[in-house]
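Visitor: Here's a sequence, model it:
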Amino acid sequence: MLSNVIIAFVIPVLVGGWILRRNLNILLAFYPLGVATSSCVNNVGFNFFWNILPNTNNQSYAALPMDLGLYPMFGCLMIYAILEKGMKPWPTILASSFILTILEWIAKQMGRVIYFNDWNIYWTFLSYVLPFVLAYGYSLAFRKMFKDFK
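Guide: Next comes the predicted model:
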């Protein structure tokens, strides 16, 4: 569990916080959305499609570092790249999803992630694309509501 905390929470929060330190608006607006979507996707996934180590009675506990660190911070960095660095949305969404899919594939190869009920790496990619599309749509709505948001 300590490795989950260090790799999936401490490192992403430190790196993401350092990158986003000058633009806290993105962090404040998108971090909660990332936590919410990550928690929802993982709760459904643990019941039907995957399991992660360490194996606990409550799998949400084992995924807490990812739900509070890696996934929401990655989403914030994706939005930062789109809004602040001017990157094109769709390639950025697909690249972000691909990077997270590769990280999960590595964890799967190491035996830290177990798939069942016909879940595979392609479905994993889709499970990252959909929340990132949601986050981008949220950013469009957010910018429409708050004209000075950037």
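
Visitor: make it CA atoms for all contacts and neighbour counts henceforth
Guide: Fine.

Visitor: so who does residue 66 touch?
Guide: 4, 8-9 (CA atoms under 8 Å, 6 or more residues apart in numbering).

Visitor: How many residues are close by the nearest residue to residue 104 once chain neighbours are set aside?
Guide: Beyond its immediate neighbours in the sequence, the residue positioned closest to residue 104 (CA to CA, 6 or more residues apart in numbering) is residue 113, lying 7.5 Å away. By the criterion of other CA atoms under 10 Å, residue 113 has 16 neighbours.

Visitor: still on that earlier bit, redo the contacts of residue 66 as TSV? Include secondary structure and distance to residue 51.
Guide: Putting the contacts of residue 66 into TSV (DSSP: H, G, I helix; E, B strand; the rest coil; distance: CA to CA, whole Å) gives the following:
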residue	secondary structure	distance to residue 51
4	helix	14
8	helix	16
9	helix	18
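
Visitor: Please give the structure of this sequence too, so both can be compared:
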Amino acid sequence: MKMEDAMLFNIFFGFVLPWIILFVLWRKFPEVIILFVPLGIAIAFVSNDWGMNIFWYTEPYIEKNESLSAFPLNLGYFPLMACLFVTAIMKYQFSRITLIVFFTIFFSVVEYIALVFGRVHYLNGWDIIFTSGIYLAGFVITSVYANLLSKYKMLSLT
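Guide: So this is what the prediction gives:
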């Protein structure tokens, strides 16, 4: 896939499509979008800035700005993950631990599919188990933040 096509792929599937889904969620859960999109973006940028080109890189590889290919994902896909997680907490009566484990496994499988199709490449011994740990940490942080917002009556989780 040419670099331009690969980047258009990231923009569509990493940014445009997630924001279409976020817009649908906005109509029913605007507080989730307002409160958790910034958290999802922050978690994405921190983890990707920490690990990009040390432990992984995404296609297309852009030599002068290696993290540019993940930029649409940082602004769309990863915030969507946080919002879907909080929406599930609010909508379903599963235990928080069950939801954290489910979302960690689900999004690890999505990343594994990206790995198989060559959209993500691991370096220096990194593997899907380590990736799952990053996702687990992100969902735990999101859960703690949701509890904090609920405690201060800024978000109703029930």
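
Visitor: And the TM-score, once the two are fitted together?
Guide: With the length set by TM-score structural alignment, normalised by the length of the first structure, the two chains reach a TM-score of 0.93; 149 aligned residues with a CA RMSD of 1.3 Å.

Visitor: What is the equivalent residue in the second structure for the residue nearest to residue 104 of the first structure?
Guide: Alignment note: residue 113 of the first structure maps to residue 120 in the second structure; criterion TM-score structural alignment.

Visitor: which residues sit in contact with the alignment partner in the first structure of residue 88 of the second structure?
Guide: Using TM-score structural alignment, the partner of residue 88 of the second structure in the first structure is residue 81. When contacts are counted by CA under 8 Å, 6+ apart, residue 81 of the first structure is found next to 87, 92.

Visitor: quick one, strands of the first structure?
Guide: Using DSSP state E, the strands of the first structure run over residues 50-52, 113-115.

Visitor: and among the ones you listed, the most buried is which?
Guide: When those are scored by mean count of other CA atoms under 10 Å, the highest mean neighbour count falls to strand 50-52 (a mean of 20).

Visitor: quick one: it aligns where in the second structure?
Guide: Strand 50-52 of the first structure maps onto residues 56-58 of the second structure, going by TM-score structural alignment.

Visitor: Same check on stretch 130-139 of the first structure?
Guide: Equivalent residues of stretch 130-139 of the first structure are located at 137-146 in the second structure, counting by TM-score structural alignment.

Visitor: Just checking the distance from that stretch to the centre of its chain.
Guide: Between the mean C-alpha location of stretch 137-146 of the second structure and the chain-wide mean there is a distance of 12 Å, by CA atoms, centre = their mean, to the nearest Å.
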